[in-house]
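# my questions concern the predicted model and sequence given below.
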Amino acid sequence: MQKVWIYLENGTFLEANSFGATGTSVGEIVFNTSLTGYQEIITDPSYAGQFVTFTMPEIGNVGVNEEDMESKTAYCKGVLVRNYHHEHSNFRAQGDLDALLKEHNVLGICNIDTRYLTKMLRDEGAMMMIASTEVSSKEELAKKLSESPRIEDINYIKEVSTKEPYVHKFGAWNHEELAYNKAMMSDKKVVVVDFGVKRNILNELVQSGLEVEVIPSTFKAEDLIARFEAKEIGGIFLSNGPGDPLTLREEKEEVQKLIDANIPMFAICLGHQMLSIAHGFDTYKLKFGQHGGNHPVANPDNVVEITAQNHNYNVPDNIIEIAEITHQNLFDNTIEGVKYKNKEIFSVQHHPEASPGPHESKYIFDEFAKIVK
């Protein structure tokens, strides 16, 4: 293992060991409290521009495999772990995490006190950092970090969104492409606006009985409105994605047009935030965000669901002027889901596709499918 040097914008300077890719990377550091699923986290496009600190101390022990990829590549800047295990043991493993990170040019940092980092981020909030296997000087790292753009100044949607439309035909537990009867599916088709969509979200939409077409984030609302009026599609899904939603000004204008057209819509995470902004209610940044697989959320029946979450931004409390709160986070009472008044539009902040258990949120996909059909 090579040495790697880390500098945080609060002045903290650390030395550790590296695995995965080499080089120098700048991004925002956050922490994730999930006990499992490190490959899904690393390949989630919503982590573009971020370093992920795992509070789970043992990472790499179950290897990696193709089925657990949430996207075609890994968009995060790097991962920080207490102990990295190159030797893995799992019947599903097809390779090791080190090779995956090298393939997708992601820095791996290990033999570092992740408890110390997590407590720092909890107390001081998410912050920018730089890590390098090439530069060991604290002063030089500080200079490079000060000269680099902040995560909120970068539109990572352009990087993670698909460039061409495509149809997704895989269900949650079916790794074979599903054959559609076009005559039967004409009223069951939805368009997914890809801000950085996770593959498992697409799987769950298909599993609920919908035909799923994915389009780039550079969509034009007029095209979708025309297709809806022609009964070619029955609804629109706005996906998760990375970065500050307030930077997506052009996308906001297009979403506003979709809202005015009264098209049924469902959204998760960034899409949830985009709906709020398009309705005139700007999001705000949380101190250190919510990243993990153990967040309790109260649903409309006042049943507690254990949810997976990954977001740094949240919709404001005054959104109750135009929407009913359907889900609420029991850690900090932030809003987790809303249903807009007099519209077939609803959204959630957490990730119902992620299956953290024991009481889960996948029913939300079925609710959307009923509206579309």
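That came through, no problem.
# every contact and neighbour count from this point should use C-alpha atoms.
Will do.
# contacting residues for P356?
Contacts for P356 were tallied using Cα atoms under 8 Å, 6 or more residues apart in numbering; they are 293-294, 306-308.
# er, N329 actually
The neighbourhood of N329, defined by Cα under 8 Å, 6+ apart, consists of 295-298, 335-336.
# equivalent analysis for H295, please.
The contact partners of H295, taken as Cα under 8 Å, 6+ apart, are 306-309, 329-331.
# restricted to helices, list the contacts of N329.
Among the contacts of N329, no member falls in helices (DSSP state H).
# most neighbours out of those, which is it?
Highest neighbour count within the contacts of N329, by other Cα atoms under 10 Å: V297, with 26 neighbours.
# okay, now the one to match up with it:
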Amino acid sequence: MKRRPAILVLEDGRTFRGESYGAVGETFGEAVFNTGMTGYQETLTDPSYHRQVVVQTAPHIGNTGVNTEDDESDRIWVAGYVVRDPARIGSNWRATGELEQRLADEGVVGICGVDTRALTRHLRERGAMRVGISSVTTDAEELLERVRSAPAMVGADLSAEVTTDRPYVVQAEGEQRYVIAALDLGIKRNVPRRLAARGVTTHVLPASSTIEELLATGADAIFFSPGPGDPATAEHPVALAREVLRRRVPLFGICFGSQILGRALGFGTYKLGYGHRGINQPVLDRTTGKVEVTSHNHGFAVQVPGAGADGAVVPNQVIDTEFGGVEVSHVCLNDNVVEGLRALDVPAFTVQYHPEAAAGPRDADYLFDRFVELIEGARSRGADDSGEQHA
């Protein structure tokens, strides 16, 4: 594929020059970096990257081509793509095509041949910021003007742009044990797959769904999915989560879903300096005391009361909320960011990271077992309550 000169300009004026990669054109978004050494196809097709320009810190990208099995949605969602050294030819027995050709086919503008290490260090020091990539102009000042007029991620309400148009069902593998309703705020395909492996049928519904529509599926529990955007704008999902809590229906949320539950419980959210994105993030599970290597993709986090100046959460602290006591169940060991919440008086818990991996380690896969246990516990309590009423 013939390459053209390309330019990348950050909103603070820092400029990188390279060559076009993927589609020729111009694009704008929030510049973020991903530290994964593998899994670029899952990254590109993750809806949580909507309106973000992803910088890969691993220098060699495209080595294994692309295939029809590893996508986490039905399209590439990133606004742009930045790599240092793209593979000339992908080589893998599962490959069905080349990465650069797919980027071009889907109109994804990228740039290669830039110093991604220097770019990543800049973002770590200055924070995630708006960026533009162009292979139709090399005038940095001209592009900078358009970068600074592009919308910021703070205040962005994006779940409606990535959610499913209509409900669909992912059937349980083998005998069906439970049914859940998943609110699609940007769900990845591996979530219902991991649930299906545990005998759970998942009904995936649009982000605009009501509590009545969720429960009409016959759901034993509700799931709030990952997704893009600023959780401070997600008024409908927050109101929906509060209704789920009031009805004491078991609830599990991942990533954006964790931030939604945090807001529903009365906590605030805030934007991280440069976010957590990669498949090598250490998280402490306070329940077991184990440290997990986990997959992350979030630029916002939950702010709980009582956290120290460095963000450190008080050990064993129980926070009083409208729905009873809540504790921080997981913490990132890099920066003390809250990575999970557990309600003590209603059946609800969340994690900020990705137990479904795709791509990434499977240390946190047990959280789907915890979800099933939460459903089983709620069903047992319901049966006990019914028995007491009939006694």
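On my side now, so go ahead. This structure is a prediction, so every number in the text was calculated from the model and none was measured.
# TM-score of the superposed pair?
The TM-score (TM-score structural alignment, normalised by the length of structure 1) is 0.92; 357 aligned residues with a Cα RMSD of 1.7 Å.
# ok so, going back, turn the contacts of N329 of structure 1 into JSON lines, columns for distance to E344 of structure 1.
As requested, the contacts of N329 of structure 1 are arranged in JSON lines below (distance: Cα to Cα, whole Å):
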{"residue": "H295", "distance to E344 of structure 1": "27"}
{"residue": "P296", "distance to E344 of structure 1": "26"}
{"residue": "V297", "distance to E344 of structure 1": "22"}
{"residue": "A298", "distance to E344 of structure 1": "21"}
{"residue": "I335", "distance to E344 of structure 1": "19"}
{"residue": "E336", "distance to E344 of structure 1": "18"}
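# for the stretch 101-250 of structure 2, what spans make up the strands?
Assigned strands in the stretch 101-250 of structure 2, in chain order: 109-112, 129-134, 168-170, 178-183, 200-205, 221-224 (criterion: DSSP state E, counting those that start in this stretch).
# and these: which comes nearest G155 of structure 2?
Checking those against G155 of structure 2 by Cα to Cα gives strand 129-134 as the closest, at 13.6 Å.
# what angle sits between the top strand by length along structure 1 and strand 127-132?
In structure 1, ranked by residue count with DSSP state E as the criterion, the top strand is strand 284-298. Counting by axes from the mean of the first three to the mean of the last three Cα atoms, to 10 degrees, strand 284-298 of structure 1 lies at 100 degrees to strand 127-132.
# strand 284-298 of structure 1 maps to which residues in structure 2?
When strand 284-298 of structure 1 is aligned against structure 2 using TM-score structural alignment, it corresponds to residues 270-284.
# so which bits of that stretch are buried?
Residues of stretch 270-284 of structure 2 classed as buried: 271, 274-284 (neighbour count, 16 or more other Cα atoms under 10 Å).
# can you check stretch 153-172 of structure 1 too?
Within stretch 153-172 of structure 1, the residues that qualify as buried are 155-157, 160-162, 168-172, counting by 16+ other Cα under 10 Å.
# centre of the chain to that stretch, how far?
Mean C-alpha position of stretch 153-172 of structure 1 versus that of the full chain (Cα atoms, centre = their mean, to the nearest Å) differs by 12 Å.
# stretch 27-40 of structure 2 now?
The chain centre lies 13 Å from the centre of stretch 27-40 of structure 2; the measure is Cα atoms, centre = their mean.
# do stretch 287-306 of structure 2 as well
With Cα atoms, centre = their mean as the basis, stretch 287-306 of structure 2 stands 13 Å off its chain's centre.
# and the aligned residue in structure 1 for V244 of structure 2, how many neighbours does it have?
Aligned counterpart of V244 of structure 2 in structure 1: L258 (TM-score structural alignment). Using other Cα under 10 Å, L258 of structure 1 has 21 neighbouring residues.
# element containing the aligned partner of F19 of structure 1 in structure 2, please.
In structure 2, F19 of structure 1 lines up with Y21, judged by TM-score structural alignment. Assigned by DSSP states H and E, Y21 of structure 2 falls within strand 15-22.
# contacts for that strand?
Strand 15-22 of structure 2 is contacted by residues 3-9, 81, 100-104, 107-115, 135, 140 when judged by Cα under 8 Å, 6+ apart.
# and the angle for the helix or strand following it with strand 129-134?
Downstream of strand 15-22 of structure 2, the first helix or strand assigned by DSSP H and E is strand 26-34. Relative orientation of strand 26-34 of structure 2 versus strand 129-134 (the same axes, to 10 degrees): 130 degrees.
# show me what strand 26-34 of structure 2 is packed against.
In this structure, strand 26-34 of structure 2 makes packing contacts with strand 52-56, strand 80-82, helix 116-126, strand 129-134, strand 268-285, judged by 3 or more Cα pairs under 8 Å, 6 or more residues apart in numbering; DSSP states H and E.
# now these in TSV, with distance to A152 of structure 2?
Compiled in TSV, those are given as follows (distance: least, Cα to Cα, whole Å):
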stretch	distance to A152 of structure 2
strand 52-56	10
strand 80-82	15
helix 116-126	15
strand 129-134	7
strand 268-285	12
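# closest to P206 of structure 2 out of those?
Minimum separation from P206 of structure 2 across these (Cα to Cα) falls at strand 52-56, 22.1 Å.
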